[in-house]
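**Q** let's see this in three dimensions:
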Amino acid sequence: MPSRDTVSRTALDDVYESMLDNVKVQIKTDVAGHAAITFDIWSDKYRHLNYITLTLHYLTTDFELKSFTLCTKLIEGKKTGEKIQAILLDIKECFDLQEKVLHSVTDAGSNVKRAISLAALDSHLCLGHGLHNLIVKTVRYRLPELERAAEKEQIEFLHSLERVSEHLEMDENEPIIDDEGSEFNSVSGLQTSDEFCNMNHVPSIKTSSPTRWHSMLAMLESLAHFCNRNPVNRMLSQISQHDLKIYQQEWNLLEDLIRFLREFREVVEMLSTQKTASLNLALVFHLEIRDILNSLSDEETLIMLTLKNNMLAKLDKRFPITDKIVVAALLDPRFINLSQIDTYLEQKNTTRAAFLAEYIKIHISGESTTMATLAPAVITSFSNDSVLSKLSKKHSCSGTSSILTSTECNEADQECWMYLAAANACDVKDDDILNYWQNKKKTFPLLSELARIMLAIPATSTPSERVFSIAGLTVTVKRSRLSPVRVNKIIFINDNYTLCKKTQF
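**A** Purely as a prediction, here's the structure:
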């Protein structure tokens, strides 16, 4: 019976090599010309080594979305663009991707931009990073601006929450007892919403992470729970931080902020999906976020109004509308009639069909130039109770608009006109846009190939970021001396096992 050391040293290498060969075969078989690549940099918390993780995403001819973790490599010294580019070139050679068109999805770091430029990759901003910066940098790092626009007592609670999270280390198994011996002292006259009084789930106090806006929301939600309010203030009194105590007006403002941030959670979760297409959802979510930031109520506080205005001013920078986003929306029948598409195409002096046809000509070669004459048609309405269908109705143009403005076209133009004329959101069953295009391959061969390219591009680089969690379970305090080579092999096996198992590697 071999020891665990023998198994870990020999079996790990054998499994890794076997899976690596399997992944290479799948990529070579499935990827014809285009694929998407995401990468992000992270550090282990024990030795503080910098790693970069790269993932590949593509749609097969049957519109099955596949995602592989290609590697997790150590970056020694400074994380320069040149070093990242060298890793990209190594990976392209390792997986025979030199002749493929790679669409990268990354953050906006200067070193990342440099690497993409050097590697001559087609690039798209990670919308997850954009939303994170939109929220976090406005809420946490723009406090001086808010202070000038809002009353001082309304602002100080944001400072307080940050300092509370730094000082508070409460053991939830040892509740704080007040002077009368009760665990929680009720506050007379406290007006707390029912959503913050769930006695079946009393969260422990969370702290925030500067790289995860979700953690800030989790921290605020844990602090705002009714059962935690008195213990928080008592703890602050015990450590002589009386000036940090949170009062009723501040609790009310905290509740407003939590409700506001919760509206972003569903958007981020749907954009960060790894199981289906997500870039086609970006435009409708951009419009919904803009609508959230423009919405006002009679009870809106000055600080919340200032917060929304600051975020609205940065929305187009953090969450830009690009050609790829518009093309992806046009390839989803549910979103063809979004009002923002008209605005965007008017600025480019083009039409929906011409815009799609141009992308076909750029990314797909070999279309012929036969001529055809088509009759005008309009987009068909639909009825569906899903979240996406409701958002589509909300942000679509009112009434019906003519699709056709020209009567003569080549094959690409003809197919685009036919698609736009026949597009019906009811054909997208169970919000499965990939199944829709699988069924339309024969009807719209050029557009289905374009959809195969564009819908494989994830809206965010979350697939690379998810590796951070696996890495946290891999590089533990007991295994902090793992070599970078073994870290790469362990993560590679963990992430790719399911897809490789299907092919019986």
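
**Q** CA atoms for contacts and neighbours, from now on please.
**A** Noted.

**Q** just the buried residues of the helix or strand hosting residue 489, please?
**A** For residue 489, the enclosing helix or strand under DSSP states H and E is helix 484-502. With burial defined by 16 or more other C-alpha atoms under 10 Å, the residues of helix 484-502 counted as buried are 484, 486-493, 495-497, 499-500.

**Q** cool, and stretch 120-136?
**A** Quick answer for stretch 120-136 (16+ other C-alpha under 10 Å): 121, 123-136.

**Q** tell me the one of these nearest residue 246?
**A** residue 136 (21.3 Å; C-alpha to C-alpha).

**Q** and the host helix or strand of that closest one, what other elements does it pack with?
**A** Using DSSP H and E, residue 136 sits within helix 127-139. Packed against helix 127-139 by the contact rule (3 or more C-alpha pairs under 8 Å, 6 or more residues apart in numbering; DSSP states H and E) you find helix 213-224, helix 248-271, helix 302-318.

**Q** what angle sits between the longest one and helix 302-318?
**A** Read that as helix 248-271. Counting by axes from the mean of the first three to the mean of the last three C-alpha atoms, to 10 degrees, helix 248-271 lies at 20 degrees to helix 302-318.

**Q** what comes into contact with helix 248-271?
**A** With contact meaning C-alpha atoms under 8 Å, 6 or more residues apart in numbering, helix 248-271 is reached by 127-128, 131, 154, 157, 190, 192, 214, 217, 220-221, 224, 278-279, 281-282, 285, 289, 292, 301, 304, 459-460.

**Q** filter the residues you listed down to the buried ones, PyMOL style.
**A** Applying 16+ other C-alpha under 10 Å to the contacts of helix 248-271 leaves a buried subset, and the PyMOL line that selects it is:
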select buried, resi 127+128+131+154+157+214+217+220+221+224+278+279+281+282+285+289+304+459+460
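
**Q** coming back round to it: in TSV: the buried residues of helix 484-502, plus distance to residue 342.
**A** Compiled in TSV, the buried residues of helix 484-502 are given as follows (distance: C-alpha to C-alpha, whole Å):
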residue	distance to residue 342
484	50
486	51
487	49
488	46
489	48
490	48
491	44
492	44
493	46
495	41
496	41
497	44
499	40
500	43
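
**Q** which one of the residues you listed is nearest residue 446?
**A** Closest to residue 446, out of all of those and judged by C-alpha to C-alpha, is residue 499, at 28.1 Å.

**Q** please give the structure of this sequence too, so both can be compared:
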Amino acid sequence: MSSRSCDLVDDIYLISADNPHSISNFFSNNEQNHSNSISVAASCDSNSASTRTRNDSNSPASARGDSSFTTTRALNDSNSSSSDHYTAEQLKNYLFKKNPNYRLLKNDSTKSLSAWWRAFGFIFNLNENKEFEQIPGFISCLKCFQTFRYGFKSGTKHFVEHANKCFPLATKIADVAGTNELKCSQWKLEQVGVQRKMQLTPKDQHQLKELCAKWVCCDMRPFTIVEDDGLQRLANMFIKIGSQYGLVDAKNVIPSRHTVGRAVHEIADQIRDKIKEELIEPLRAKAVTIAPDFWQSKYSQQSYLGLNITYVDINNKFKSIDLFCRPFNGIKSYDLILDFLNIHLAEFGISLTDVNIITDRGANFLKAFAKYDLICCFGHRLNNVLKVCFFYQQTKKKKKNNQASSKDNTCSTAKSTPPTNSARVEKDELSSSSDSSLSDDEENQRENYVTEQSSLVILRRRKKSSTTQSAQKMVVEDIPPEAKQVLLVLKQAKKLVKYVKLTGMNQEIKDNGGVTLLQATAVRWLSLSNLLESLIKSFKIVRKLLFDKEKQSLITDLNLQCLKQLCLILKPFKQIMISVQTGNSPSLYLVSMFYITLKDILQSFDTVKEYINEHIEDIDGHDSLFNIDKDDDLEHELPGIKWFRERLLTLVNEMIVLDVRQVAATLLHPRYRSLKKVPDHVKDQCYKHVRQQVWQFREKAEAEQENQKNLSEPPQKKQKKEKNMLSRFESGNFSEETVDRTGSGDESDEYDYQIKKGDELDRYLLFEFDKSKKEAEPLEFWKNHSDKFPFLSQYARSILSIPATTTNVEREFSSAGFILNERRTSLQSNKLDEMLLIRSVEKQLH
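**A** Alright, predicted model coming up:
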């Protein structure tokens, strides 16, 4: 590569010697400090990315991560034949004159891209099939439409210069001492904390690139390590030290591993103290939710109980923290779970009576939290609906029985051998509490247990009928032939994907313009939908490769029309699961609306297509997978697909029982407070529940106020009152009489209190506000109107702190698995707990 100079913007900012100062920003209420830290990190990341040349994200092969663009790999100038039909000036004129046959789309790759990509996009033209196809070998400016040739040998210097011209960085601080040239003299202390634009010499630039390349290769680090925010902040700290002390040896600056380990422990302790202090007020308002779950390391076979908390602080800010992930030894029984949680939660001043609880439907968790108002994960329930629909449990049992019988035939002593825990280990690795592998009978027992024992108002009680029993207990042998054909297609698709993975064909598929085929795993949400989508996108390429390998038998029985229609049915489930998995904002209010949406969508095949056209299409006006309106395979619903769609609708009605708090969360979102499409009797139960909670908050506030009054004032001596036989004729307060006269119409049939007409809930339902403003967001709304609705806003804080799913704790386990990899099996368990805690706090801070 030719040596050349480039602009390097060094982001230098003060870092306190006691690093925990940055941690305190997470728990402080100073939003200015928080926004400044984010902007500094963002500018550092973007500026450093602009100086790196020809890294992985600059290469055409990885410039776009979107699998729908299958021609991205053919961007080399010398190898692209279609690019010879155009010149850069021609394409610029087409775009500038807004020719309808040409489009310019921004690079929407999910991979990390260099900063100069902010100014450029790819060019597409309308092909013979009336579909937009990428023109390889060119990129154009999104602002002025200046077009450049782009390939493996094009370089990036002119891209960086043009990006800085049309899309200058948002924040640039004036150069120190009015010059851009590098100075060898030491900086003054007042100069530290500003950005300084410098021009590296070709020699320094080349040396820097070589050091990074050798570091990545020799220490076996990923290429993306040079883009880590932590590395950027560490490098800025080194620059600050060099500016103050001159040329120093890095060995004298970088602490040892033991020192870093002790620092991790100290920082974790400081964070725990700050969390305990910050949780005092949210716990009093019951605006804290815990999500416990089990996880097991596949290398050490050690089980862990992890717990994530979500809470709404006193400023109505939603926060999520991975509180702990600690070893759990012994049987995962409900009593041991309770003892474990009580011990470790006490460290943070948390009692189970002061928090909301959300878990999956594991029998041990259900029994452990039976006396608490437990709420179950909506994502797990949807996943169970899909597994029951496609008979996953029955096929899994059948497979296990076949394996067991074969073992009995080959080894007569197998009966006397104690069963191993290998099956349990495999299950617990991703789904802890046996929710994913229980029988239908156990599912029904758990649901009935919750329904009968819970103190919550249940919106619907399932009626026992032959229809209900047959839907969930139906066996594969009883389904019609057209439905069996769909199951055979699914089985063959899984077999094909497994073969592709074992033989390493995925790379060949990608080289020919396809996408990687993804496997389906029962304990992972959305995996079946991802398998179908990847197979449909690469179907023609896979078929050609298999024919070349004389393995066409793997794909000849696959019905592409059946795959497309099945994928279409699963698309709404995929969109809903993705939507409810948000972890850093309220999501419980989505559950009731998505439940009603699913029931409406599954009514017919046309409603499914209509919903996808309106809500899941790409911004270009056509679905990236297939064109619903023009695809003949989607015109008429296959009989087998119709049977499974109707079965899905039945299972959604039977298996999903909404919690009243899920409807109350929707009610307390100002945008959806009218509860449209919710039945009237459900609204009435929700209103009663909310009024009861408001009344409890009011009673609690009055009791606290009375206690404060008694503590501040000495009790007055009671005087004996004279009995007056005419006292019943005396006049009272006018307001009390008005309440007595008008209160009969608002008396609660369920609770021993009266609801005044025009209470907080009524006034909230009639309140007018501008939906276009930011205050339409629920937490912002209740923060701005807490004076108008003092007790309703407190309950809103509590209910909106509950997430719709246990996704946060699942993500904690994903991070734990990344930390405890094959090379770090000897890491102490307390260090894992501390690292996850620090990471969750720092991730939100930066």
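
**Q** now for the buried residues of helix 484-502 of structure 1: which two are most distant?
**A** 484 and 499 (23.8 Å).

**Q** thinking again about what came up before, and the helices and strands packed on helix 127-139 of structure 1: which comes nearest residue 32 of structure 1?
**A** helix 248-271 (25.7 Å).

**Q** moving C-terminal from that closest one, which element do we reach first?
**A** Next element after helix 248-271 of structure 1 (DSSP H and E): helix 282-294.

**Q** that following helix against structure 2, how far on average?
**A** Here the mean offset of helix 282-294 of structure 1 against structure 2 after fitting is 1.1 Å, by mean C-alpha distance after the TM-score superposition for structure 1.

**Q** and the angle from that helix to helix 127-139?
**A** Using the same axes, to 10 degrees: helix 282-294 of structure 1 against helix 127-139 is 10 degrees.

**Q** matching residues in structure 2 for helix 282-294 of structure 1?
**A** Helix 282-294 of structure 1 corresponds to residues 591-603 in structure 2, going by TM-score structural alignment.

**Q** quick one: map residue 311 of structure 2 onto structure 1.
**A** Per TM-score structural alignment, the equivalent position to residue 311 of structure 2 in structure 1 is residue 58.

**Q** quick one, which of the helices and strands packed on helix 127-139 of structure 1 is nearest to residue 39 of structure 1?
**A** Here helix 248-271 is closest among those (C-alpha to C-alpha), at 16.7 Å.

**Q** so how far is the closest one off the chain centroid?
**A** For helix 248-271 of structure 1, the separation from the chain centroid amounts to 18 Å (computed by C-alpha atoms, centre = their mean, to the nearest Å).

**Q** contacting residues for the match of residue 311 of structure 2?
**A** Taking C-alpha under 8 Å, 6+ apart as the test, what residue 58 of structure 1 contacts is 31, 34-36, 65-67, 452-453, 456-457.

**Q** try 6 Å
**A** 35, 65-66, 456 (C-alpha atoms under 6 Å, 6 or more residues apart in numbering).

**Q** burial count for residue 298 of structure 2?
**A** Using other C-alpha atoms under 10 Å, residue 298 of structure 2 has 18 neighbouring residues.

**Q** over to the one 4 residues further on?
**A** A count of nearby residues for residue 302 of structure 2, using other C-alpha under 10 Å, gives 16.

**Q** could you check which residue of structure 1 pairs with it?
**A** Per TM-score structural alignment, residue 302 of structure 2 is aligned with residue 49.

**Q** where does stretch 260-271 of structure 1 end up in structure 2?
**A** Under TM-score structural alignment, the match for stretch 260-271 of structure 1 is residues 569-580.

**Q** and the matching stretch, how far from structure 1 on average?
**A** Stretch 569-580 of structure 2 sits 1.8 Å off on average (mean C-alpha distance after the TM-score superposition for structure 1).

**Q** can you give me the strands for the stretch 351-500 of structure 2?
**A** 356-359, 374-376 (DSSP state E, counting those that start in this stretch).

**Q** just put those strands in a markdown table and tack on distance to residue 230 of structure 2.
**A** Formatted as a markdown table, these follow (distance: least, C-alpha to C-alpha, whole Å):
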| stretch | distance to residue 230 of structure 2 |
| --- | --- |
| strand 356-359 | 33 |
| strand 374-376 | 37 |
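
**Q** closest to residue 702 of structure 2 out of these?
**A** Per C-alpha to C-alpha, nearest to residue 702 of structure 2 of the strands of the stretch 351-500 of structure 2: strand 356-359, 23.1 Å.

**Q** contact partners of the closest one?
**A** So strand 356-359 of structure 2 is contacted by 289-291, 374-377 (C-alpha under 6 Å, 6+ apart).

**Q** got the contact list for stretch 400-409 of structure 2?
**A** By C-alpha under 6 Å, 6+ apart, stretch 400-409 of structure 2 touches no other residue.

**Q** matching residues in structure 1 for that stretch?
**A** Using TM-score structural alignment, stretch 400-409 of structure 2 corresponds to no residues of structure 1.

**Q** what of stretch 777-788 of structure 2?
**A** Against structure 1, stretch 777-788 of structure 2 falls on residues 432-443 (TM-score structural alignment).

**Q** kindly report the same for stretch 613-622 of structure 2.
**A** Counting by TM-score structural alignment, stretch 613-622 of structure 2 pairs with no residue of structure 1.

**Q** residue 452 of structure 1: what's it in contact with?
**A** residue 59.

**Q** what does residue 266 of structure 2 correspond to in structure 1?
**A** Match for residue 266 of structure 2 (TM-score structural alignment): residue 14.

**Q** what helix or strand is that match on?
**A** In this assignment (DSSP H and E), residue 14 of structure 1 forms part of helix 12-30.

**Q** superposed on structure 2, what's the mean shift for that helix?
**A** Counting by mean C-alpha distance after the TM-score superposition for structure 1, helix 12-30 of structure 1 comes out at 2.0 Å.

**Q** other SSEs contacting that helix?
**A** Packing partners of helix 12-30 of structure 1 (3 or more C-alpha pairs under 6 Å, 6 or more residues apart in numbering; DSSP states H and E): none among the helices and strands.

**Q** any idea how far that helix is from the chain center?
**A** Per C-alpha atoms, centre = their mean, the centroid offset for helix 12-30 of structure 1 relative to its chain is 28 Å.

**Q** the inter-axis angle of it versus helix 484-502?
**A** Here helix 12-30 of structure 1 runs at an angle of 50 degrees relative to helix 484-502 (the same axes, to 10 degrees).

**Q** show me what secondary structure element comes after helix 12-30 of structure 1.
**A** strand 34-43.
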